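Trainee: no sequence on this one, just coordinates:
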């Protein structure tokens, strides 16, 4: 396999999963690790969801979100105080109470398809983005619109096509965002809509950038970094403006900071470092760590839907040694981590606890429905809604990579063990 194959996908997966600080990653040395987790968009390091689980509900005081507000100002320091915990309770859950009976729609593969991988969707699931392996050893972006696939052509500021390109998100207007790798091994962020590709400017002082999310207004969020080391930063490209604005650095960020997604009101979620603490920036640029009631030692916020934020956190005081995948009798020494959802309106955080594994996948809807699945166990997708847990029948070895705004439709990317390798949407 050529060395550069899949580089944008590998780097993106690496940033979402690695425990190394953002911006201090040896890109070439990390590509192998990134390839092993490419099929896990919005991956959550942590617990597998077995027949018996527990739900940790963390009640905390969150600063109220401010609607509107100005754009973040580069260089401004963001507030970093952690709200004080009010309650923490564990609620035991039994096995999933029901099998959801869902209609399954399989998406058509593009003509001449090789390896196809779904990566995300808009809140309606009308638009789905993914990537396709290309004959030259790279990947090319794909957009499904109303179930019909089409290849996207993207270019950099010089009009050159990258050696590899990957979409990362799409909004309900069909605006696709993603990243591309140039021949000099630097990367750039881009948008694409209705046949037009627009490269996004990399902030001064950085050699590379990638886009990680887009809201329905068209604001794009991502990260800028240097391939030769240094601290990575979170950036926003406001709607209609290809110029990047660097988000204020958290006070706690001694080794860079990372952004994963942006809400429709401009709220950005991510982390201090690359998983040192889950973090959010308000639309006016001020920010704070997302609360964990002192129960989670580390964490990362990965996506946002309405008031709900999805991510993961390490379970402080309940650390377990996780067996290294594929190596029986050996241990990785990595502490256990839990999938977490935060509600920015109520200040509640919900952390799932179960059998620990290195990664699970999750997606949260605007109603707070969480779709999750283990990356290794081959079990069905589970749907958690107000404490009730159900499983999607027939979704074994499938990773949830998108969910509709109402939580009734789930987009699934099949793992190699899945019996049907087509991308699917379950309507329940």
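Mentor: Nice, I can see it. A quick note: this is a predicted structure, and the numbers were derived from the prediction, not measured.
Trainee: Please make it C-alpha for all contacts and neighbour counts, starting now.
Mentor: Will do.
Trainee: Quick one: classify the closest residue to residue 305 other than its chain neighbours as helix, strand or coil.
Mentor: In space, residue 305 comes closest to residue 366 once its chain neighbours are excluded; the distance is 4.8 Å by CA to CA, 6 or more residues apart in numbering. Three-state assignment for residue 366 (DSSP: H, G, I helix; E, B strand; the rest coil): coil.
Trainee: list the contacts for residue 371?
Mentor: By CA atoms under 8 Å, 6 or more residues apart in numbering, the contact list for residue 371 reads 362-364, 381-384, 400, 403, 410.
Trainee: These, buried ones only, as a ChimeraX selection?
Mentor: Here is the ChimeraX selection string for the buried members of those, based on 16 or more other CA atoms under 10 Å:
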select :362,363,364,381,382,383,384,400,403,410
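Trainee: Next step: the contacts of residue 371 restricted to helices.
Mentor: Secondary structure defined by DSSP state H assigns none of these to helices.
Trainee: ok, of the contacts of residue 371, which one's closest to residue 281?
Mentor: Closest approach between the contacts of residue 371 and residue 281, by CA to CA: residue 364, at 19.0 Å.
Trainee: Look up how far residue 272 lies from the closest one.
Mentor: Residue 364 sits 21 Å away from residue 272, going by CA to CA, to the nearest Å.
Trainee: all helices of the chain, in order?
Mentor: 7-17, 27-35.
Trainee: for comparison:
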């Protein structure tokens, strides 16, 4: 059985869209499924910001190379050029694969654009690239999801460890993050974001309640959340954390925590009952599913700024100037504040999906597949360098 089939978050709204983001419907299904699994004495699998791609082995011929020794050094500095996001002249660069790996999901990208990471098609590990060269491979773990990578080349995600979901980081090996004090060992734990300083965020789920967790220097601490339930889904290089407040399967609302740990709820547009913060970059926060941005530097409570996206087109990532990436089965584009810029697609494939984006919008992750292989996981990873 494909390991993804056991998790309701894989039931995507549209087959043309990859599951690179937590969605409102996905949360609802996840909550209900979690209750059913608990009653059946089966360990629940909690995860957010899922990166899903399906492709067969025929799509990746000629793209493999053996892994090379890891050489991380110091983190790359965050972009400070102030360049506009995603100019139209972007080159497509296919990413090499290690021997025996048929493909990966669409790569996540760090804020500097130098690092990329992709979940192996076998779900047994993660491939990490630096400037397009393989530096690290972990291929002996049961990895469920990969969510982010930082400017030191450390990736974060969720893995099956000793029969439960655990928050993990990846370099050249997998590291299991600890549970916060007082949390039962049976709790499911998800890692969902990491920033340049190495601070990780996620959440644990136990007894039908979730709590946001932050790991600093490897030590777990709980974030304060009104009402007692919530989840942390992203952390920016500036230390802002985005997520939700409320129960995962109820009317959860978008919430942000400042670097000092205090937080506030973000308003949704009229008629929208629930939402979340999927990503924060620069001074912007975004809800992928509801197509809403907030400018966090706005005095007082930031007003929601809805943006229009055609049906069947999915929002996938956020750059520091508020630009978002858009993905459909046969298109990829970036959209800022009125300007839609299409991205050239690698030839020879019939379906494409997007991953992450750098802070300045000049490096974007993607993966390509053949439509006939739509029921398999894994694809040909690539990146746009603009």
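Mentor: Yes, it's here. Just so we're clear, the structure is a prediction, and the values are computed from it rather than from any experiment.
Trainee: Any idea what the TM-score comes out to?
Mentor: Comparison of the two superposed chains (TM-score structural alignment, normalised by the length of the second structure) gives a TM-score of 0.72, and 322 aligned residues with a CA RMSD of 3.7 Å.
Trainee: got the helices of the first structure as CSV, with mean neighbour count and distance to residue 415 of the first structure columns?
Mentor: Converted to CSV, those look like this (neighbours: other CA atoms under 10 Å; distance: least, CA to CA, whole Å):
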stretch, mean neighbour count, distance to residue 415 of the first structure
helix 7-17, 25, 15
helix 27-35, 16, 13
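Trainee: for those, which one sits closest to residue 348 of the first structure?
Mentor: helix 7-17 (23.4 Å).
Trainee: Report the distance from the closest one to the chain centre.
Mentor: Between the centre of helix 7-17 of the first structure and the centre of its host chain there is 10 Å, according to CA atoms, centre = their mean, to the nearest Å.
Trainee: Tell me which other helices or strands it touches.
Mentor: For helix 7-17 of the first structure, the elements it packs on are helix 27-35, strand 43-48, strand 164-170, strand 176-181, judged by 3 or more CA pairs under 8 Å, 6 or more residues apart in numbering; DSSP states H and E.
Trainee: Please render the ones you listed as a markdown table that adds distance to residue 232 of the first structure to the earlier fields.
Mentor: Formatted as a markdown table, those follow (distance: least, CA to CA, whole Å):
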| stretch | distance to residue 232 of the first structure |
| --- | --- |
| helix 27-35 | 13 |
| strand 43-48 | 20 |
| strand 164-170 | 18 |
| strand 176-181 | 16 |
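Trainee: Could you give the separation of stretch 240-254 of the second structure from the chain centroid?
Mentor: That offset, for stretch 240-254 of the second structure, works out to 16 Å (CA atoms, centre = their mean).
Trainee: Buried residues of that stretch, list them for me.
Mentor: For stretch 240-254 of the second structure, the neighbour count (16+ other CA under 10 Å) marks 240-249, 252-254 as buried.
Trainee: now do the same end-to-end measure for stretch 364-381 of the second structure.
Mentor: 11 Å.
Trainee: can you list the residues that contact that stretch?
Mentor: 52-57, 59-60, 94-96, 102-109, 113, 116, 118, 120-122, 346, 349-358, 382-385.
Trainee: residue closest to the middle of the second structure?
Mentor: residue 147 (3.4 Å; CA atoms, centre = their mean).
Trainee: Any figure for the gap between that one and residue 251 of the second structure?
Mentor: 24 Å.
Trainee: now for the helices and strands packed on helix 7-17 of the first structure, which one comes closest to residue 292 of the first structure?
Mentor: Proximity to residue 292 of the first structure, assessed across these by CA to CA, is greatest for strand 43-48 (15.5 Å).
Trainee: Now do that closest one: which range of the second structure does it align onto?
Mentor: Using TM-score structural alignment, none of the residues of the second structure align to strand 43-48 of the first structure.
Trainee: helices or strands next to that strand in the packing?
Mentor: helix 7-17, strand 308-315, strand 337-343, strand 355-364, strand 370-374.
Trainee: Just put the ones you listed in JSON lines and tack on distance to residue 187 of the first structure.
Mentor: JSON lines is the format used below for these (distance: least, CA to CA, whole Å):
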{"stretch": "helix 7-17", "distance to residue 187 of the first structure": "8"}
{"stretch": "strand 308-315", "distance to residue 187 of the first structure": "25"}
{"stretch": "strand 337-343", "distance to residue 187 of the first structure": "30"}
{"stretch": "strand 355-364", "distance to residue 187 of the first structure": "26"}
{"stretch": "strand 370-374", "distance to residue 187 of the first structure": "30"}
